[in-house]
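Colleague: what shape does this take:
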Amino acid sequence: MHRDEAGWQKAADLMVRRQIEARGIADPRVCAAMRSVPRHVFVPEAVAGAAYEDRPLSIGYGQTISQPYMVARVTELLCLPEGGNVLEVGAGSGYQTAVLAAMGMRVIGLERIEALALVARKRLDSLGLAGEIRTADGRFGWAPGAPYDGIVVSAAAEEVEPAWMEQLSGTGVLVVPLAGPFFGERLLVRRKSGNLHEDEWYDFCRYVPLLEGVEPEDPEASASKAPEDPK
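Modeller: Predicted coordinates:
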């Protein structure tokens, strides 16, 4: 489903109008990027028919692709100009990385599960997007690409990791779903100003948890666990 150009573009346009703009996302750059990136490419074939629905979908390995609204909301909260240097922690399918790249960001996505990272790289390459995917433990950020104008965490964290703040520029912005003394998680936007920062809380949400370590690809398990290669 949605493989033909007109079909998926119509579905993406409806997704943006009904799920994103209708819920208050007003940044035209965000909406344009969400229209331009084919979401069905970032999910396994078995769930491609639901790719433009406003819900998370399984991508294998106990991970999900976030619902479109949350991707748009996080991108809007990041609020960076074209050319901004961005790190994404927990790249998963590569969809959030792709949306940021489509907005002209210089973006590095970190994914701890090597099999997911490999497929995400292929997806970005197949679409001609310049986002970069690295296999790494996102809790430690990615120092070679720092400083970052923005860091997006696409998994629920229990705390703001020191490495993220260290790798942000002096005026950088961190957007992270943070677990706290409330049900689920809530989006925290932390704006850095030199050695200080200012916090603002936004939407309640639910993400898969941020996990430690790196999970290398297991050739014997990949056939049954890994998501399908993009076509």
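
Colleague: from here on, contacts and neighbour counts on C-alpha atoms
Modeller: Fine.

Colleague: what is the burial count for Leu127?
Modeller: Applying other Cα atoms under 10 Å, we find 13 other residues in the vicinity of Leu127.

Colleague: okay, it and Tyr95: tell me how far apart.
Modeller: 11 Å (Cα to Cα, to the nearest Å).

Colleague: just Tyr207 next, same as before
Modeller: Taking Cα to Cα, one finds Tyr207 at 15 Å from Tyr95.

Colleague: which of these two has more neighbours?
Modeller: Shown here are Tyr207 and Tyr95; by other Cα under 10 Å, Tyr95 has more neighbours (26 against 22).

Colleague: now do the top helix by length along the chain: distance to the chain's middle.
Modeller: Ordering each helix of the chain by length in residues (DSSP state H) puts helix 114-126 first. Computed by Cα atoms, centre = their mean, to the nearest Å, the chain-centroid distance of helix 114-126 equals 13 Å.

Colleague: next secondary structure after it?
Modeller: strand 132-135 (DSSP states H and E).

Colleague: remind me what that following strand packs against, helices and strands.
Modeller: On a contact count with 3 or more Cα pairs under 8 Å, 6 or more residues apart in numbering; DSSP states H and E, strand 132-135 meets strand 106-111, helix 114-126.

Colleague: flag every buried residue along the last one.
Modeller: In other words, helix 114-126. Using 16 or more other Cα atoms under 10 Å as the test for burial, helix 114-126 gives Glu114, Ala115, Leu116, Ala117, Leu118, Val119, Ala120, Arg121, Lys122, Arg123, Leu124.

Colleague: out of those residues, flag the one nearest to Ala221.
Modeller: Ala115 (10.1 Å; Cα to Cα).

Colleague: can you give me every residue that contacts the residue sitting nearest the centre point of the chain?
Modeller: For the chain, the residue nearest the mean C-alpha position is Gln96 (3.0 Å; Cα atoms, centre = their mean). When contacts are counted by Cα atoms under 8 Å, 6 or more residues apart in numbering, Gln96 touches Val71, Glu88.

Colleague: another sequence for comparison is provided below:
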Amino acid sequence: MIELEDTYKHKGLRKQLVSEIQQKGITDQAVLKAISSIPRHFFFDKIFDSHAYEDKAFPIDSGQTISQPYTVAFQSQLLNVKPGDKILEIGTGSGYQACVLVEMGAKVYTIEYQKALYQKAIRFLPKLGYQPHMYSGDGSRGMARFAPYDGIIVTAGAPTVPEELIQQLKIGGRLVIPVGNNDIQSMVLIEKTDENKIKKKQFDNFSFVPLRGAKGWTD
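Modeller: Got it, this is the predicted structure:
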């Protein structure tokens, strides 16, 4: 059993991290509260504990990363999550983003392409008290069997916006997806305003690992 200890020092570092991402423009109180509540150091090997509350991405297994806290907060804020919303996350990774969404009151479905990461997350997240619906497979086409969703969040860089993801949104739903090349992507927000109508906005550039699967980048 992993020993999970959340000390006063950890809580203090988390408070500083929340203040830092606020200064960078995160205003959604539910997002800030979630970041403040979740011990991010639990997602790190103990020897890397000191890196957990720095506002930067960090390598995890299978050539993936745990996203920068600001990036997690920025995507979560764009989603505009309300308690009870059904959210699809494409790219479980460490599971940290899924925990943020659960903490915000969402009903979370999350799918991971890398089998090893899925197996780790499905064992680990319940130990923290988080139980999103976790699946293994190609999420680049979404997950139609549980659609429609109030929101879809993609945590890997896509070459284009998969049409299937827009189709799986409820009217009024939001898709947040980084789109670009393998090095840098623009954060894209798509709002589905009618069955065949969308509104699209682009935001700052970010750098994500590549989205894998039929609608992502090939290996």
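
Colleague: tell me the one among the buried residues of helix 114-126 of the first structure nearest to Gly104 of the first structure.
Modeller: Set against Gly104 of the first structure, the nearest of the buried residues of helix 114-126 of the first structure by Cα to Cα is Leu124 (13.6 Å).

Colleague: helices and strands around the lengthiest strand in the second structure, which ones?
Modeller: Using DSSP state E to define each element, the second structure has its longest strand at strand 169-180. Here strand 169-180 of the second structure touches helix 69-79, strand 149-154, strand 185-194, going by 3+ Cα pairs under 8 Å, 6+ apart.

Colleague: same list (the ones you listed) but as JSON lines, adding mean neighbour count and distance to Leu4 of the second structure.
Modeller: Listed next are these as JSON lines, based on neighbours: other Cα atoms under 10 Å; distance: least, Cα to Cα, whole Å:
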{"stretch": "helix 69-79", "mean neighbour count": "21", "distance to Leu4 of the second structure": "20"}
{"stretch": "strand 149-154", "mean neighbour count": "26", "distance to Leu4 of the second structure": "28"}
{"stretch": "strand 185-194", "mean neighbour count": "20", "distance to Leu4 of the second structure": "34"}
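
Colleague: out of those, nearest to Ile90 of the second structure?
Modeller: Of all these, strand 149-154 sits nearest to Ile90 of the second structure, with 4.7 Å by Cα to Cα.

Colleague: which bit of the first structure covers that closest one?
Modeller: Aligned by TM-score structural alignment, strand 149-154 of the second structure corresponds to residues 148-153 of the first structure.

Colleague: who touches the matching stretch?
Modeller: 74, 78, 80, 84-90, 164, 167-169, 171-177.

Colleague: Provide a PyMOL selection command restricted to the buried entries of the residues you listed.
Modeller: Burial among the contacts of stretch 148-153 of the first structure is assessed by 16+ other Cα under 10 Å; the matching PyMOL selection reads:
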select buried, resi 74+78+80+84+85+86+87+88+89+90+164+167+168+169+172+173+174+175+176+177
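
Colleague: just to revisit the earlier point, mind giving me TSV with the helices and strands packed on strand 169-180 of the second structure and columns for distance to His41 of the second structure?
Modeller: Conversion of those to TSV gives the following (distance: least, Cα to Cα, whole Å):
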stretch	distance to His41 of the second structure
helix 69-79	12
strand 149-154	23
strand 185-194	26
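
Colleague: nearest to Val102 of the second structure, of those?
Modeller: Here helix 69-79 is closest among these (Cα to Cα), at 11.1 Å.

Colleague: who's in contact with that closest one?
Modeller: Helix 69-79 of the second structure has contacts (Cα under 8 Å, 6+ apart) with 21, 24, 26-28, 31-32, 35, 55-57, 97, 101, 151-153, 174-176, 189, 206.

Colleague: beyond that helix, next helix or strand please.
Modeller: Next element after helix 69-79 of the second structure (DSSP H and E): strand 86-90.

Colleague: tell me what that following strand is packed against?
Modeller: strand 107-112, strand 149-154.

Colleague: the helix or strand just after that strand versus helix 115-124: what angle between them?
Modeller: Using DSSP H and E, the helix or strand that follows strand 86-90 of the second structure in sequence is helix 96-103. In terms of direction (axes from the mean of the first three to the mean of the last three Cα atoms, to 10 degrees), helix 96-103 of the second structure departs from helix 115-124 by 40 degrees.

Colleague: helix 96-103 of the second structure vs the first structure, average offset?
Modeller: Superposing on the first structure places helix 96-103 of the second structure at an average distance of 0.4 Å from its equivalents, by mean Cα distance after the TM-score superposition for the first structure.

Colleague: buried residues, that helix. List them.
Modeller: By neighbour count on 16+ other Cα under 10 Å, the buried set for helix 96-103 of the second structure is Tyr96, Gln97, Ala98, Cys99, Val100, Leu101, Val102, Glu103.

Colleague: residues in contact with the closest residue to the fifth one other than its chain neighbours?
Modeller: Which is Val100 of the second structure. Counting by Cα to Cα, 6 or more residues apart in numbering, Val100 of the second structure lies nearest to Ala34, which is 5.4 Å off, once chain neighbours are set aside. Counting by Cα under 8 Å, 6+ apart, Ala34 of the second structure touches Val100, Leu101, Glu103, Met104.
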